[in-house]
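# Attaching a predicted model along with its sequence, questions to come.
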Amino acid sequence: MNIALFGYGKMGRMIEQIALNRGHQIVAKIDVDTTEIDFSKMDVAIDFSMPSAAYENIKQCIAHKVPIISGTTGWLKDYDNAVAYCKEKKGAFIYASNYSLGVNIFFELNAYLAKMMQHLDQYKVRMEETHHTQKLDAPSGTAITLAEGILANSKYENWSLDQGNDNELVITAKRENDVPGTHLVEYNSNVDSIEIKHTAHNREGFALGAVIASEWIIGKTGVFSMRDVLNLG
C-alpha cells in the first residue's frame, strides 16, 4: 500500500516506521514547505498536520479520490463541511480524535458508564487530561470525544474548560513534559468515587491505530470512525 503522510512531525515519523514495518511504502511526506503534491501515487493518505491545514488536506485528498485518515485535532468547526464534501464526491474519510486501539475501547467504556450513572444524581462527574507541553489545543480532542459520550447519556448540557456551572461538565487540561496522553473520568459522591483512566505510555499506539485504519479503508466509500474499523458498533 502506498501511503502519503500529511504532516511529518513526531507522529508522522512514527507512522512511517510502523507502516514500513507492516510492508507498506511511504510515497509522499507533505509538510508546511511542500509546494507540489502528486496524488496519483497515493493509495491512502494519513493526516497529522496543523489545525489550519487539516480541512484543506482532507478536501484535496477527497477531490483526488484518495481515502484519507485524519488525526489532526483543533479543526472540527469544519468537520460537517468535510463530511458533506466526502459524501458529495463519494470519497472515503475517517476522522478520530485518537487512533489508539485502547483509547477507542475506553470511549466505549466511558459511554457505557455514563449510561449507568445518568440517574444517580448524587454523583458529580469531572474529567482531567494531561499531555506534553507541545500540544497546541486544550482540551484535547480525546477529552472532547469523552465529554460528548457523557453529554449524550447525562443531564449535563455542555462541557467547559477548567471551570463551569452545575449544568456543565468541567474538563481540566494539564500540560507537562513528556506526557503522551492521560485521560481520567471520575464520578464523585459524598460516600465514594468511581473512576476510569487511560494512560498512554508512548505515541506508538496512536500511530499503529492510524495505520490499521488506513489498511481498513481501502476499497470503501463513505465517512467512517474507529468504531467501524474495530467493529465496535
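Sure thing, it's come through.
# use CA for all of it now, contacts and neighbours both
Noted.
# Report the central residue of this protein.
Compute the mean C-alpha point of the chain, and by C-alpha atoms, centre = their mean the closest residue is Ser97, 1.2 Å away.
# Contacts only, for Ala152.
With contact set as C-alpha atoms under 8 Å, 6 or more residues apart in numbering, Ala152 has no partners.
# Just give me the longest helix of this protein.
The longest helix of the chain (DSSP state H) is helix 101-117.
# here comes the other one, which I'd like you to weigh against the first:
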Amino acid sequence: MGKAIEEIAVAKGHEIVLKINSSNTADFTTEAIKKADVAIEFTNPHLAIDNIKKCLDAGVAVVCGSTGWLERWEEVIDYNTQKNGGFLFASNFSVGVNLFFELNNYLARLMAPHSEYNVSMTEIHHTQKKDAPSGTAITLAEGVMAHITGKKGWVNEHTDNAADLEIISERVDPTPGTHSIKYHSAIDDIEIIHTAHNRQGFASGAVLAAEFMAGKKGVYNMKQVLGF
C-alpha cells in the first residue's frame, strides 16, 4: 500500500517528505513528522495507535487505514480532541467500496421486513492480511445490523444461531479483497459482491482523503470526502 500511495501521490504533484517502515523507525521523529501536511498511516493493529498519537503530537493530521484496533476508538478520538488535531479513519478507502457500503445499507433497509431471508457474509483477502474479519467486512456487518434487527452481533465462523451474523473469512493469494453479502431464503438468493482487482483503488482513495484533510481539524470519514 505504501508504494502504491507514493506512486499516486507523486503523480498528482505531491511531495513525500517522510517514509517510515520497520527498517527506519529511528527516523520517525517529531521534527521529521512536522515537515508533512498530512500523514497516511497503513501499518498493523499493534502499531497504529502509537503512530497516530505521534503524528497528532507533531500537529499533523492523520489519515488512517489500519484496522483491527477499533476497540480503542474512543481513546484515539479523545486524544485527537486533546491535541486539537485532524483525524480521518476508513476501513476501506476505495471509492468503489464506499459506494458498496451505501448499496449494502440500502439493500439491508429493503430486506428488513422480509424475515424469511437470512443474511450472511464472506470476505476473501491475501494471506498477509493481519486481521479477520477485515475492517471492511465489519463495516458492512454494522450496516446490515443497523437495519436487520434480528442480528445482534457478528461471528467469524459458521453458525446456526439466527441472532448471529455469519462472516466467513478466507485468505487466498493474491486476492486484494472480495466481499459478498447474501440474503438466502428457501425460494431464492439475493447477493451483492465487490471484487477489487488491485490495490490502486485503495491507494487513490487514501491520497484523496489526505488532500481533503490538509489543514482540517476534527474527525472525518470517507462519506465526507466523497460527499455522500
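Noted; the coordinates are in hand. Keep in mind that what you see is a predicted model, and the values were worked out from it rather than measured.
# After the longest helix of the first structure, which helix or strand is next? Please name it.
strand 124-131 (DSSP states H and E).
# after superposition, how close is that following strand to the second structure?
Averaged over the aligned pairs, strand 124-131 of the first structure sits 0.4 Å from the second structure after superposition, using mean C-alpha distance after the TM-score superposition for the first structure.
# Any chance you could list what contacts stretch 87-96 of the second structure?
Applying C-alpha under 8 Å, 6+ apart, the contact partners of stretch 87-96 of the second structure are 61-67, 80, 98, 135-136, 139, 194, 201-206, 209, 213, 217-222, 226.
# equivalent range in the first structure for that stretch?
Across the first structure, the stretch matching stretch 87-96 of the second structure (TM-score structural alignment) is residues 93-102.
# end to end, how far does that stretch reach?
Using C-alpha to C-alpha, to the nearest Å, one end of stretch 93-102 of the first structure lies 21 Å from the other.
# what's the burial count for the residue mapped onto Val185 of the first structure from the second structure?
Structural alignment (TM-score structural alignment) places Val185 of the first structure against Ile181 in the second structure. Residues lying near Ile181 of the second structure (other C-alpha atoms under 10 Å) number 23.
# what range in the second structure does stretch 12-30 of the first structure sit on?
Using TM-score structural alignment, stretch 12-30 of the first structure corresponds to residues 2-20 of the second structure.
# likewise stretch 142-150 of the first structure?
Stretch 142-150 of the first structure covers residues 136-144 of the second structure once aligned (TM-score structural alignment).
# mean per-residue distance, that stretch to the first structure?
Mean deviation of stretch 136-144 of the second structure relative to the first structure after superposition (mean C-alpha distance after the TM-score superposition for the first structure): 0.4 Å.
# Now do the helices in the second structure.
Using DSSP H, helices in the second structure cover 2-11, 30-33, 48-57, 73-82, 95-111, 135-145, 200-213, 222-226.
# Off-centre distance for the second one?
To tie it back to what came earlier, the one meant is helix 30-33 of the second structure. Averaged C-alpha coordinates place helix 30-33 of the second structure at 26 Å from its chain's average position (C-alpha atoms, centre = their mean, to the nearest Å).
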